[in-house]
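S.K.: Next comes the sequence, and after it the predicted model I'd like to discuss.
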Amino acid sequence: MKHRLSIVIGSTRPGRAGPVFARWLENFAHEHGKFEPVLTDLAEFDLPLIDEPHHPRLGKYEKEHTRAWSQAVDAADAFVFVTPEYNYFAAPAIVNAVDYLSREWQYKPAAFLSYGGASGGMRSVQATKPLLTTVKVMPIPEAVAVPFYQKSLDENGNFTPSEPVAGGATAMLDELHRWSVALKPMRAPAQ
């Protein structure tokens, strides 16, 4: 069975560009062939600022949105966070979503497709990596950054990647798959 790749749309803002890049990456990952890609839109989970009374390490979730988010993260073998940059920092929706859970994240690799202005969202990526390591996610160095992203969208709002972006996406998915396979024994239930 192919490993399940959760492509997490990390912005919940109205008018966001994240879904455009996520859909492109979903199609690209299908063609790449090493993963079963699944779009995971944080906006659809509508996670309020952490509202669970118990620490996530206990897994005692009382809210339906938390249980649904837990199932989505638990089902994944690897992640690509599609993220913009907010004030030179991580997307708040991603920070909140990561903080909601604990066990579900463990021993899975993550990569990033970031977009923004001159930095292409890379400051967001660098700010998110330490957060992911605290929940035992392995962020890999390979990533895709789309600077001045509006210039890569056509008149219909579709994303047309440059050669370096497509090549970077291939390298990212190849390495993400290697890590997903390598970490799979650690994701197996303890006996």
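M.R.: Yes, it's here.
S.K.: from here on, contacts and neighbour counts on C-alpha atoms
M.R.: OK.
S.K.: so which strand or helix has residue 14?
M.R.: Counting by DSSP states H and E, no helix or strand carries residue 14.
S.K.: buried set for the longest strand along the chain?
M.R.: Ranked by residue count, the top strand of the chain under DSSP state E comes out as strand 137-146. Of the residues in strand 137-146, 137, 138, 139, 142, 143, 144, 145, 146 count as buried by neighbour count, 16 or more other CA atoms under 10 Å.
S.K.: from these, which is closest to residue 110?
M.R.: Distance to residue 110, by CA to CA, is smallest for residue 139 among the buried residues of strand 137-146, at 4.6 Å.
S.K.: hang on, the closest one packs against residue 129?
M.R.: Yes: here residue 139 reaches residue 129: they are 6.0 Å apart, a contact under CA atoms under 8 Å.
S.K.: next up, a second structure to put side by side with the first:
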Amino acid sequence: MVHSCPVLQVIVASTRPGRVGKSFGDWFVRVAEQHGGFEVEQIDLAQVNLPFMDEPKHPKLRDYQHQHTKDWSATIDRADAYVFVTPEYNYGYNAVLKNAIDFLNQEWADKAVSFVSYGGIAGGTRAVQQLKQVVTTLRMVPIFESVNIAFAGTKLDENGRVTEDPLLDGAAVQTLDELLRLTAALRPDSVDTRDRG
């Protein structure tokens, strides 16, 4: 069955109190919905609230013992592409995201992935470079295009919403365009290319 819109999951990695990652996740979801190429879901790891890895069997086997893992597997399995919204902690990405990735194996494979990273002057790019090593090991396909947000706190208004920024919006649209192109190649049954000319 051909779906008119593949499923894009925007996964917010930060779980700490006072985080800004949820604001950037909300912003990217809005841009993605306006883009129209995907059915968009936001996945907030603070809400998923996985324990530290507690499965006794290797994730490759998909023989999960715990309901939280079965639920997480079903969530990730239904996506066709991903965007990780990631902070940078000490030149890397955060432990909650690594844990969430490591719970699963086959569910991630053969899907396009990109990143919205944020931080100080480097815009979270060092976290992304580490993540690329991990996602390729799981047979995800990272694209070149991404959104890297430097001095992240200056991009938010007094209500914590991302302020209007044509450069950020443009980077997001380029990322979505490339995710959709690669998703059509990797998962052709999920994309009806007639919808977008």
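M.R.: Nice, I can see it. No experiment lies behind these values; they were computed from the predicted model shown.
S.K.: Which residues outside the longest strand of the first structure are in contact with it?
M.R.: 105-116, 119-122, 129, 132-133, 165, 168-169, 171-172, 175-176 (CA atoms under 8 Å, 6 or more residues apart in numbering).
S.K.: How about stretch 97-111 of the first structure?
M.R.: So stretch 97-111 of the first structure is contacted by 42, 47, 50, 56-57, 59, 66, 70, 73-74, 77-81, 131-132, 135-143, 172, 176, 179-180, 183-184, 186-187 (CA under 8 Å, 6+ apart).
S.K.: Which residue lies nearest the spatial centre of the first structure?
M.R.: residue 81 (2.1 Å; CA atoms, centre = their mean).
S.K.: State the three-state secondary structure for the equivalent of it over in the second structure.
M.R.: Residue 81 of the first structure maps onto residue 84 of the second structure when the alignment is built from TM-score structural alignment. Secondary structure, DSSP: H, G, I helix; E, B strand; the rest coil: residue 84 of the second structure is strand.
S.K.: How about residue 150 of the first structure?
M.R.: Residue 150 of the first structure is classified as helix under three-state DSSP.
S.K.: aligned partner of it in the second structure?
M.R.: Under the alignment (TM-score structural alignment), residue 150 of the first structure pairs with residue 153 of the second structure.
S.K.: Could you find the closest non-adjacent residue to that match?
M.R.: residue 20 (7.6 Å; CA to CA, 6 or more residues apart in numbering).
S.K.: residue contacts, that neighbour?
M.R.: Contacts of residue 20 of the second structure by CA under 8 Å, 6+ apart are 152, 153, 160.
S.K.: could you measure the counterpart of it in the first structure against residue 64 of the first structure, distance?
M.R.: Alignment note (TM-score structural alignment): residue 20 of the second structure maps to residue 17 of the first structure. Going from residue 17 of the first structure to residue 64 of the first structure by CA to CA, to the nearest Å gives 27 Å.
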